[in-house]
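A.B. asks: Build me a structure from this.
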Amino acid sequence: MKSSIRAIMLFLTVPIVCSFLLPSPSPSPSPNLSLQLQAASSAAKTAKVKPLDPTAPAPLLSQNPPMKIALLVEPTPFNYVSGYSNRYNEMLRYIKQAGDDVSILTTDDRPSPPTSAFGYPIATTLGFRFPLYNHVCVTFDLPELKGLRLMEKFRPDIIHISSPGFLLFAALIYARVMRVPLIMSYHTHLPHYAKEYLGYIPRIEDFAWFLVKFAHTRADLTLTTSPQIKKEMEGRGIKRIDVWRKGIDTVRFDPKFKSVSTRKMMTDDNPSDFTLVYVGRLGAEKRVMDIKPILEKLGPKTRLCIVGDGPQASELRREFKGTNTVFTGQITGDSLSSAFASADAFVMPSDSETLGFVVLESMASGVPVVACNAGGIPSIIEHGKTSYLAEPGDTDEFVKYLEILRDDKEKYEDMKRECRKEAEKFSWEAATSVLRNVQYPIAMQNFRSRSFGGYGGVRTAFLGRVWRIKFAWLVKKVKRLVTLGFFRDWWYSGEEEKPKELGQ
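C.D. replies: Predicted structure coming up:
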């Protein structure tokens, strides 16, 4: 009985195995596998786009032909004042000049959100206020799935998503389902914020890094806003990173906006006092409270003006009550330009800046800065020449550099000129040109070089092609097995030609 079972199993197994191992006897043989692999190998050797050196001149803005870009961004940069907002608005301004087509998806729960920017349509999906920072609206793009409908209709060449956020998780799915290259730009240093707001949770910083790595290892290219953040992310094992060049509007921020009336407002009508300014979001992570002991040590002839709004605004007003401090709230346009240019020095106590646009804006206004030697700020400031860097939380060091600016008039005037000169090196047109002509093509290139529609590692596309060819060959063999084709091949193996009625 056992021998009969073995014979039957052998009878069934041998033809099945042979049907997979032996080539098909088709009169029109399939393309040779080695030739296909050779072609794939030669295609992989084509010229590649390489990252541009940070000091290299930018290419012409319209060097590459127009492309279709899906921009998914949260929080909205259209009702939200910050350096982050400036970057996206300036990007769109020059992308428009290059002739690219952009479709924008964001979330905005304010009344009558904008429906277009620079001639590009803005789609708004349902969102919610983030509990730990309720000044911004974020979204998972649920239940509307507007992003997916946008992709199906618009068919973009590339998806650009801001990070960190919740919308990026939807973008990851959309990019892979639609098989579109994905570029992420990293604007807020999530691990630092997690430590600042949720430090009471054990290992919260490590968890934040896990989330950052989970998302960004799935991008075809990550853009950071400073070399320092790029280096830190690379140290955490995140690959395919480049720096989105900084830019500054040197027309909007200029020493010519210096105003006597603005200075009087900023100093409670004491314009002759040494005047400090802080411009930015008022949140705990910005460490604005660190300025209070600095102000007290500089003495009664020093004034402070705080420009901006945020979740810590009420607390800061209480803490600074009784000091020489003026709060203006959030201001924009010429009033903001004038607030920068009318101060004597800018104080930046934050150690969480991925770049620090307000530092560049102050320098463009001809106002020296004393800032934290942390995050992306050291990439902006040449210590002792264009401004000063102090260690985070070191009150005495901040005071020392501010006293130099106050007391050494010759040094102060030299530094004002150097500030403006340094800021004039950067333009938004150059930053956008590198983005669309170098960094977008690199992301597309990385996508093509990864197997399984972008899921595999870099330089695995060749293996992916091999896998697809072998899989197609395997499917063909399974089809022959299911249709008992191997019996037909065996039956007619001794004949030169098969009967016409069998379809040959």
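
A.B. asks: Please count neighbours and contacts with C-alpha atoms only from this point.
C.D. replies: Fine.

A.B. asks: Contacts only, for the nearest residue to Glu418 once chain neighbours are set aside.
C.D. replies: Of all residues beyond its chain neighbours, the one nearest Glu418 is Thr386 (5.2 Å), with distances taken as CA to CA, 6 or more residues apart in numbering. In this structure, Thr386 makes contact with 363, 368, 415-416, 418-419, 422, judged by CA atoms under 8 Å, 6 or more residues apart in numbering.

A.B. asks: and the two most separated of those residues?
C.D. replies: Pro368 and Glu422 (11.3 Å; CA to CA).

A.B. asks: Please identify which of the two sits among more neighbours.
C.D. replies: Counting neighbours by other CA atoms under 10 Å for Pro368 and for Glu422 shows that Pro368 has the greater number, 32 against 17.

A.B. asks: Cys419 is in contact with that one, correct?
C.D. replies: Yes: counting by CA atoms under 8 Å, Pro368 does reach Cys419; the two are 6.4 Å apart.

A.B. asks: ok, the residue lying closest to Glu353 once chain neighbours are set aside to Lys400 distance?
C.D. replies: Nearest non-adjacent residue to Glu353, counting by CA to CA, 6+ apart: Gly375, 5.3 Å away. Relative to Lys400, Gly375 is positioned 22 Å away (CA to CA, to the nearest Å).

A.B. asks: Neighbour count: those two, which is higher?
C.D. replies: Each of Gly375 and Lys400 has its neighbours counted (other CA under 10 Å); Gly375 has more, 21 against 15.

A.B. asks: ok, now which ones touch the more buried one?
C.D. replies: Residues near Gly375 by CA under 8 Å, 6+ apart: 226, 228-229, 351-355.

A.B. asks: Helices - which of those land there?
C.D. replies: 228-229 (DSSP state H).

A.B. asks: Kindly reformat the contacts of Gly375 as a markdown table containing distance to Ser103 and neighbour count.
C.D. replies: Shown next, in a markdown table, are the contacts of Gly375 (distance: CA to CA, whole Å; neighbours: other CA atoms under 10 Å):
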| residue | distance to Ser103 | neighbour count |
| --- | --- | --- |
| Ser226 | 27 | 25 |
| Gln228 | 31 | 19 |
| Ile229 | 28 | 23 |
| Asp351 | 34 | 21 |
| Ser352 | 31 | 23 |
| Glu353 | 29 | 23 |
| Thr354 | 26 | 21 |
| Leu355 | 26 | 26 |
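
A.B. asks: now the other sequence, so there's something to compare against:
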Amino acid sequence: MATQEGAMNARRDEFPAALKGKRILLATESLGPVNGVSRTTGMLIEYLRSNGVDLAVVAPRYEVKDQPQTKPTTTPSHSRSGSEVRLHGYPLPYNPDLTVVYPFRFDRVCSRTFQPDIVYLASPASVGYQFLWQIRQLQKPPVVLLNYQTDLAAYSSILLPGAMGRFGTWLVNRVQGFLFNHPSVETIFYPCSDVRSYLEEAGAPSNRLVQLGRGVDTVTFNPTHRDEAYRRKLAPNGEIILAYTCRLAPEKGFEFLADAVIRLEKEGLAYKLLIVGGNRNPAVEADVRKLFEPVRDRVIFTGFLGGENLARAYAAADLFLHCSITETFGLVVLESMASGVPVIARNQGGPSDIVKHGKTGYLVAPDDLDEFVRLTLEVCEIRTSART
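C.D. replies: Got it, this is the predicted structure:
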């Protein structure tokens, strides 16, 4: 049995033979910002290149404040593996990490890289849709793989008011159904069961849908990073530490979280809320911070964290409160669990598949604030008892 399991692990870890010798053009909507899609796409790029894949990357230009834009690079070799093309566009005001790219030509991208055998589109939107539209015009299109990681329809309904939101959702639904049905699209990866249902309703072919989860770096994210000195700094009076990690943006459920922690204050819970993340638009970040004014003495905003600092922040918490309902996967939920921190999440999107209610965490109906607060108090009482 052990020998069989070892053989299975070896096959799993072996680089896929079908990708060897292929030219892959990878296009992504973000590469550089700190978000789940960008992080996982970056790891995929590193994995492919480390296995000698002839890879070119296409992404919007991304400028870090006070740092120069990284110039596109092309490896001076026949294969041109390692080339990178950055596209001009317009950063979204509510989230400057995301860019709507200006129209571009697929053939010009290929002239700067190569004619690909495979096109991989990470979380297709303004970049991916233009790729799909132009590829469907080709007589001999390359094989296309989609990784659907961002729920654009849900974003439209939250960010656009009233009728505009409903129209935006309808339009995104129709466009996706049309583009995803082309014969060149061989596989559509989806991260959770909610997204599969949405894609089927939009008209994506069911026989091309393949679930693709994510893993966590358990060396970086694990309970050994719990730093008692850091905990005392965050909660000098021994308060319970609640945490939430994400970009500070309206679609991340901060109104719900603010309502919850204000209720917790009224219930007499002695807590500190650690919010890890930021937004490069100061006005959007300020709007999020204002929601917590009634309990501002209990809330700590760390800004963006990464690496060891992020791992330490996760491990410092007693309980992770996940309040977004737009997550197609919810990598932060896995990272928190890997750090030994229990999770309470709203039961929608990716966390619904990750969290096993009552076993690995708790799921609460998306709008049930009363139950969310009740469970938070219950888990905090258990965690407090365990500490004493």
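
A.B. asks: Just give the TM-score of the two.
C.D. replies: In this superposition the chains share a TM-score of 0.83, using TM-score structural alignment, normalised by the length of structure 2; 352 aligned residues with a CA RMSD of 2.6 Å.

A.B. asks: tally of neighbours for the counterpart of Asn89 of structure 1 in structure 2?
C.D. replies: Correspondence of Asn89 of structure 1 to structure 2, assessed by TM-score structural alignment: Gly42. With neighbours defined by other CA under 10 Å, the count for Gly42 of structure 2 comes to 15.

A.B. asks: ditto for Ser50 of structure 2
C.D. replies: Quick note: Ser50 of structure 2 (other CA under 10 Å) scores 9 neighbours.

A.B. asks: How much space separates it from Ser81 of structure 2?
C.D. replies: In terms of CA to CA, Ser50 of structure 2 sits 11 Å off from Ser81 of structure 2.

A.B. asks: again with Glu63 of structure 2
C.D. replies: Counting by CA to CA, the separation of Glu63 of structure 2 from Ser81 of structure 2 is 24 Å.

A.B. asks: what touches both of Pro368 and Cys419 of structure 1?
C.D. replies: In terms of CA under 8 Å, 6+ apart, Pro368 of structure 1 and Cys419 are both contacted by the residues 386-387.

A.B. asks: the helices in the stretch 251-388 of structure 2, which residues?
C.D. replies: 254-266, 282-290, 307-316, 331-338, 351-354, 369-387 (DSSP state H, counting those that start in this stretch).

A.B. asks: Kindly present the ones you listed as TSV, with separate columns for distance to Arg247 of structure 2.
C.D. replies: Shown next, in TSV, are the helices of the stretch 251-388 of structure 2 (distance: least, CA to CA, whole Å):
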stretch	distance to Arg247 of structure 2
helix 254-266	10
helix 282-290	9
helix 307-316	13
helix 331-338	11
helix 351-354	17
helix 369-387	21
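
A.B. asks: got the contact list for Val347 of structure 1?
C.D. replies: Val347 of structure 1 touches 276-278, 291, 369-371, counting by CA under 8 Å, 6+ apart.

A.B. asks: got it, and Asp259 of structure 2?
C.D. replies: With CA under 8 Å, 6+ apart, Asp259 of structure 2 has these contacts: Leu369.

A.B. asks: which residues in structure 1 does the helix or strand that contains Leu55 of structure 2 align to?
C.D. replies: Following DSSP states H and E, one finds Leu55 of structure 2 within strand 54-60. Using TM-score structural alignment, strand 54-60 of structure 2 lines up with residues 101-107 of structure 1.

A.B. asks: With structure 1 overlaid, report how far the helix or strand encompassing Met43 of structure 2 is off on average.
C.D. replies: Using DSSP H and E, Met43 of structure 2 sits in helix 36-50. Its matched residues in structure 1 lie on average 1.8 Å from helix 36-50 of structure 2 after superposition (mean CA distance after the TM-score superposition for structure 1).

A.B. asks: other SSEs contacting that helix?
C.D. replies: Helices and strands touching helix 36-50 of structure 2, by 3 or more CA pairs under 8 Å, 6 or more residues apart in numbering; DSSP states H and E: there are none.

A.B. asks: Touching it from outside, list them.
C.D. replies: For helix 36-50 of structure 2, the external contacting residues (CA under 8 Å, 6+ apart) are 28, 30-32, 55, 82, 122-123, 149, 330-331.

A.B. asks: how about Tyr198 of structure 2, what's its match in structure 1?
C.D. replies: Matched by TM-score structural alignment, Tyr198 of structure 2 corresponds to Glu232 in structure 1.

A.B. asks: Contact partners for the residue positioned nearest the centre of structure 1?
C.D. replies: By CA atoms, centre = their mean, structure 1 has its centre lying nearest to Ser185, at 0.4 Å. Contact partners of Ser185 of structure 1, counting by CA under 8 Å, 6+ apart, are 160-163, 222-225, 244.

A.B. asks: quick one: which of the residues you listed has the most company?
C.D. replies: Busiest of these [other CA under 10 Å] is Thr222, holding 29 neighbours.

A.B. asks: For the stretch 1-150 of structure 1, which segments count as helices?
C.D. replies: Taking DSSP H, counting those that start in this stretch, the helices of the stretch 1-150 of structure 1 run over residues 2-21, 33-43, 83-98, 146-154.

A.B. asks: Out of the ones you listed, which one sits most buried?
C.D. replies: Among the helices of the stretch 1-150 of structure 1, helix 83-98 has the highest mean neighbour count (mean count of other CA atoms under 10 Å), at a mean of 19.

A.B. asks: so how far is that one off the chain centroid?
C.D. replies: Offset of helix 83-98 of structure 1 from its chain centre (CA atoms, centre = their mean, to the nearest Å): 14 Å.

A.B. asks: what sits against Tyr129 of structure 2?
C.D. replies: Leu179.

A.B. asks: Can you find the partner of it in structure 1?
C.D. replies: Matched by TM-score structural alignment, Tyr129 of structure 2 corresponds to Phe169 in structure 1.

A.B. asks: go on, Gly82 of structure 2?
C.D. replies: In structure 1, Gly82 of structure 2 lines up with Tyr120, judged by TM-score structural alignment.

A.B. asks: Quick check: its match touching Val102?
C.D. replies: Yes: counting by CA under 8 Å, Tyr120 of structure 1 does reach Val102; the two are 6.1 Å apart.

A.B. asks: Which one of those two is surrounded by more residues?
C.D. replies: Just comparing Tyr120 of structure 1 and Val102: by other CA under 10 Å the higher neighbour count belongs to Val102, 22 against 14.

A.B. asks: how about that one, what does it touch?
C.D. replies: 68-71, 120-121.

A.B. asks: That's all I had, so thanks and see you.
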